[in-house]
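Novice: can you look at this prediction? I've put the sequence above it.
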Amino acid sequence: MTPVHRADLGDGTYRNPVLAADWSDPDVVAVGEDFYLTASSFGRAPGLPLLHSRDLVNWSLVGHALERLEPAADFAAPRHDKGVWAPSLRHADGRFWIFWGDPDHGVYQISAEHVRGPWTAPHLLKAGKGLIDACPLWDEETGEAYLVHAWAKSRSGVKNRLTGHRMSRDGRTLLDEGTTIVDGDRIPGWFTLEGPKLYRHDGWFWILAPAGGVETGWQGAFRSRDFLGPYEERIVLAQGRTEVNGPHQGGWVRTPAGEDWFLHFQARGAYGRVVHLQPMTWDDDGWPVMGDRGEPVAEHRKPAAPEQPVEAPATDDAFPGGRFGRQWQWTANPRPGWTVEHGGDGLRMNCVRTGDAHDLRLLPHVLTQRLPAEEFTVEVDLALESAEPGARAGLAVLGDAFSWIGLERGDDGAVRLVHRFAEPVAEAERDAAPPRPAPRGRARLRIEVSAGARCRFQADTGDGPRPSGPVFAATPWRWVGALLGLFAAAPPGRGSAGTATFADFRVV
């Protein structure tokens, strides 16, 4: 199936972004002829997505490394902008490693022999508030291992500096108290230094790290002969004359053909942080040169790599056997009973009883996936199989503001099509359009998304597709793009509140 966003132009070139969805804070590693990428997943579960490519342009989602967020009790309810921040993906000593900073708990790591797992349980390597953007390095020249991380001022009161540690090779122990190895306050014009990625190249320790803010900053490079410094710095990628704001943090990778490339993100509002691929070379002084002489490229020759079919992370889902695909994540750690196993196709969700049913931002049992492109249309079939007054289910665009269209059982026993929304400051939803009858208790729901994440809602309850309500402008959360979501809920009470079945989820 042709992806809704196609980065591979089919003539040996590609266009940016190579991943047009919210794969925030990407990091990448090469293992043989394969490339693997992970990204921030914040408070959603499963976390730490794992993407695979053979050419850095065409990507597929192969799984997640983190089944549940820890501490588990802290993520029983949605914490949309917390959790897993800016992971680093590495391969050393025959294992894959992922390190990340949770701004409220500290630096964690997990590892696995194979990228598809099983992955070890999260190990808290360094406890503390405001420890973010952690990256390890195994130095094959000396046998030593190191860690660098940044700071979140919101938790620690510290920002604009990078801290380095010596680390045991098993990644379980830090061997010193830590040293500030780069202090951005001492560099004229630099601020909000964060997102470090640590490398060894050509006899130097390298730190690639952005500064200047997510939407307005630049990508920096630092180098030193000694891990503890002193480091010299240079701006190696900036917006310049292009429309690529940021450009912000990412990872450097060298291909088997010996080419160097840099993957980074661009903040695009409700679409989240989309991923760009930049060619990378080295100047006569040994500094990296990214993009077109330090500015992002819009189109470029593809990396020299084996041919790969045009591909993008999956979006569509027929829910075979009642199971959902890898592209879906819950808005909090999942609990038993949110879905119902059955032998047919279609996702059967229990109408979970909750007092927060009228604010989707507070529900842990919303099943979500990223907005997959700038413009697209999403459709899904819904059948409400609940006799409980107030039971509801639907298709949502979920962010700091939200809007959804779906079915609700009324106090009179009738099922109606409803379309509701809530603004960022609102604590409860309200009607975006008058309810209308859905006598069969079924509907085909549709959302058309155009440039600027402007969403137009439609539904077919048996008498043909009809538009519903005004245009809704999707909004991000802090750090997180808007999401597509499926949910089923019911008012508080005892016993089962019935189910809702979603089928034939498609994005075109």
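Specialist: Right, received. Where do you want to start? Numbers count the residues shown, from 1 in each chain.

Novice: please count neighbours and contacts with C-alpha atoms only from this point.
Specialist: Noted.

Novice: in the stretch 101-250 of the chain, which spans are strands?
Specialist: 106-112, 123-127, 131-138, 145-151, 161-167, 179-183, 197-201, 204-211, 218-224, 232-237, 250-254 (DSSP state E, counting those that start in this stretch).

Novice: cool, and the stretch 351-500 of the chain?
Specialist: 352-353, 367-370, 376-385, 392-398, 402-409, 415-422, 430-437, 442-450, 454-460, 466-473, 483-490, 499-507.

Novice: included below, for side-by-side comparison, is a second structure:
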Amino acid sequence: MIKQTFQNPLLSGFYPDPSICRVGEDYYMVTSSFVYYPGLPIFHSRDLIHWEQIGHGIERPDQFDYKNCETSLGLWAPTIRYHEETFYIINTFVSEGREARRDNYIITAKDPVGPWSDPVFVEHADGIDSSLFFDDDGSMWYAGNYICPEALYEGHHGIYLCELDPGTFQFKGERRIIWDGSKSRSKWIEAPHIYKKDGYYYLMVAEGGTFINHSVMMARCTAIDGTYEICPRNPIVSHRHLPPLSDISVTGHADIVETQNGEWWMVLLAVRPYQNDSSISTTENCGHFHYNLGRETFMAPVIWDEDGWLRLANETGLINREERLPNLPAAYVPLADPNDDFESDTLAMIWNTIHPPVTPFYSLTERKGFLRLTLCPDRISEITTPAFIGRRQQHKLCQAKTAMEFTPASHMEEAGLVLIQDDRFNYIFTKAIKNGQTILRVAKTESGTYSILRELPVEPAERIYLSAQCNETTYSFYYGYSEREMICAMDGLDAALLSSTVNGGFTGAYMGMYASSNGSESENHADFDWFHYFY
């Protein structure tokens, strides 16, 4: 019997702020990536269930200068749209601090696989989470959020609209405020998307902040730049009324798409929290509420009611772990291989660096079948571009394992595995030397302070196997001199260190390979034969 349901999340792990569009029978989706490079992962599907990553919107180091961008800055909340044989992504690049500099730009491509154009910045476009809408007459519109200059309360934001010149992507005419948050006493309104249906322009926004009060709200108007009527049932989607430690929490930031069969579906972000009685303090007043995987992409059916407003089309009115399938033919795609033997000359799409490597620090060709990391002075605990190649942690229970060949030449050199939320919160498991003795070092960075947790002597063998075990509330490190040998280096490490509620950021945990000369110059390197991810 063919299963008639699918399991959320649609994209597991750190894939927040999804935006979706349809071209014929093909669906395309893009999510935020912040400082991880390549940026703006782009996915394709023909049945809304099976998604294959096909490219990135940002994949050339010269497209942006990420210098000094901490982990939760960079590329925020993209929107993808299609108009007259061209794909558009509009996005906000945030640098110099979350409230300091926000540049909104547009990139285009004839094929979503790429290449995508260099960014064209929209002058005088302040705010974040910008969006595009193409009207029936061919006009092109920009929607963005703004902070009300005379705020009546904390989080008093609104949405503005302005027509764009389709040739220059610059503002054309006057900006108009189409939703002032004070009308509905809404907080932190952002992520506007405009849709046209049955004579109305519908405006959908995120509201309530990016934590447990997150939600989706709507308004509508018969003129795109008119006075919008607020939906009386707002929020149309939220789990804010549920216990924070529900199976799914922090639902919001949505986009919708109509299938070729007339169904409507919503993609949005949410998290899968866990409880951890940790002593590590959080940046939110959230008790023992944690999530390491970041904000993930979920999907649910929606329907337009007789009164013309949107609602979830299921029995619970919630975002569920199990949901019915869309009325589309199943279209399977090759499963992404979680393991990498580094046999290709280019990195697989699962891999990212922190910031674009303007000066290359890795190679897949210098030693065929190995990923070679050149030891860089940069440290993983700095806002910089360390010699780090990582992938998302996508499961609460998982294991990462690698085979490394590395001989440290000085006490400043180290290489191995890193589990990281950002430069201020991470675990480091590396091979090094101390007083002439080969050691394995377990260290952590907490609130920006680096400390060594354990150093244990090991054999000076060139090849060593390193692994990290994730057990929802704890992490453990193991090593061995053969592939199946698992000697515990340190267990029971508090997973809350890598929780988004601890670092107060917008990303999820990464795990990967790392090499550093810790501020000194080095010509040494570390070779990684393979990296396996089990779940």
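Specialist: That came in fine, so what should we check first? Note that the coordinates shown come from a computational prediction; the quantities given were computed from them, not determined experimentally.

Novice: still on that earlier bit, just say which of the strands of the stretch 101-250 of the first structure is most tucked in.
Specialist: strand 131-138 (a mean of 27; mean count of other CA atoms under 10 Å).

Novice: before we move on, the earlier item: any chance of the strands of the stretch 101-250 of the first structure in a markdown table, with distance to residue 306 of the first structure too?
Specialist: What follows is the strands of the stretch 101-250 of the first structure, written out as a markdown table (distance: least, CA to CA, whole Å):
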| stretch | distance to residue 306 of the first structure |
| --- | --- |
| strand 106-112 | 26 |
| strand 123-127 | 37 |
| strand 131-138 | 28 |
| strand 145-151 | 33 |
| strand 161-167 | 36 |
| strand 179-183 | 39 |
| strand 197-201 | 26 |
| strand 204-211 | 28 |
| strand 218-224 | 29 |
| strand 232-237 | 28 |
| strand 250-254 | 15 |
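
Novice: go through the strands of the stretch 351-500 of the first structure and name the closest to residue 138 of the first structure.
Specialist: strand 367-370 (33.2 Å; CA to CA).

Novice: same list (the strands of the stretch 351-500 of the first structure) but as CSV, adding distance to residue 187 of the first structure and mean neighbour count.
Specialist: Converted to CSV, the strands of the stretch 351-500 of the first structure look like this (distance: least, CA to CA, whole Å; neighbours: other CA atoms under 10 Å):
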stretch, distance to residue 187 of the first structure, mean neighbour count
strand 352-353, 53, 22
strand 367-370, 37, 24
strand 376-385, 44, 22
strand 392-398, 40, 29
strand 402-409, 41, 27
strand 415-422, 44, 25
strand 430-437, 50, 15
strand 442-450, 42, 23
strand 454-460, 41, 20
strand 466-473, 40, 15
strand 483-490, 38, 26
strand 499-507, 47, 22
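
Novice: can I get those in a markdown table including distance to residue 243 of the first structure?
Specialist: Putting those into a markdown table (distance: least, CA to CA, whole Å) gives the following:
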| stretch | distance to residue 243 of the first structure |
| --- | --- |
| strand 352-353 | 44 |
| strand 367-370 | 23 |
| strand 376-385 | 22 |
| strand 392-398 | 26 |
| strand 402-409 | 28 |
| strand 415-422 | 31 |
| strand 430-437 | 34 |
| strand 442-450 | 19 |
| strand 454-460 | 20 |
| strand 466-473 | 22 |
| strand 483-490 | 24 |
| strand 499-507 | 27 |
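
Novice: so which of those is nearest residue 93 of the first structure?
Specialist: Nearest to residue 93 of the first structure, of the strands of the stretch 351-500 of the first structure and by CA to CA, is strand 367-370 at 33.7 Å.

Novice: helices and strands around that closest one, which ones?
Specialist: Packing partners of strand 367-370 of the first structure (3 or more CA pairs under 8 Å, 6 or more residues apart in numbering; DSSP states H and E): strand 329-330, strand 483-490.

Novice: which neighbouring elements make contact with the shortest one?
Specialist: It stands for strand 329-330 of the first structure. Using 3+ CA pairs under 8 Å, 6+ apart, strand 329-330 of the first structure sits against strand 367-370.

Novice: and the last one, by the same measure?
Specialist: Contacting strand 483-490 of the first structure under the criterion 3+ CA pairs under 8 Å, 6+ apart are the following elements: strand 347-350, strand 352-353, strand 367-370, strand 392-398.

Novice: redo that, cut-off 6 Å
Specialist: Counting contacts by 3 or more CA pairs under 6 Å, 6 or more residues apart in numbering; DSSP states H and E, strand 483-490 of the first structure packs against strand 352-353, strand 367-370, strand 392-398.

Novice: need these in a markdown table (columns: distance to residue 295 of the first structure).
Specialist: A markdown table is the format used below for these (distance: least, CA to CA, whole Å):
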| stretch | distance to residue 295 of the first structure |
| --- | --- |
| strand 352-353 | 50 |
| strand 367-370 | 27 |
| strand 392-398 | 33 |
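
Novice: out of these, nearest to residue 336 of the first structure?
Specialist: strand 352-353 (11.1 Å).
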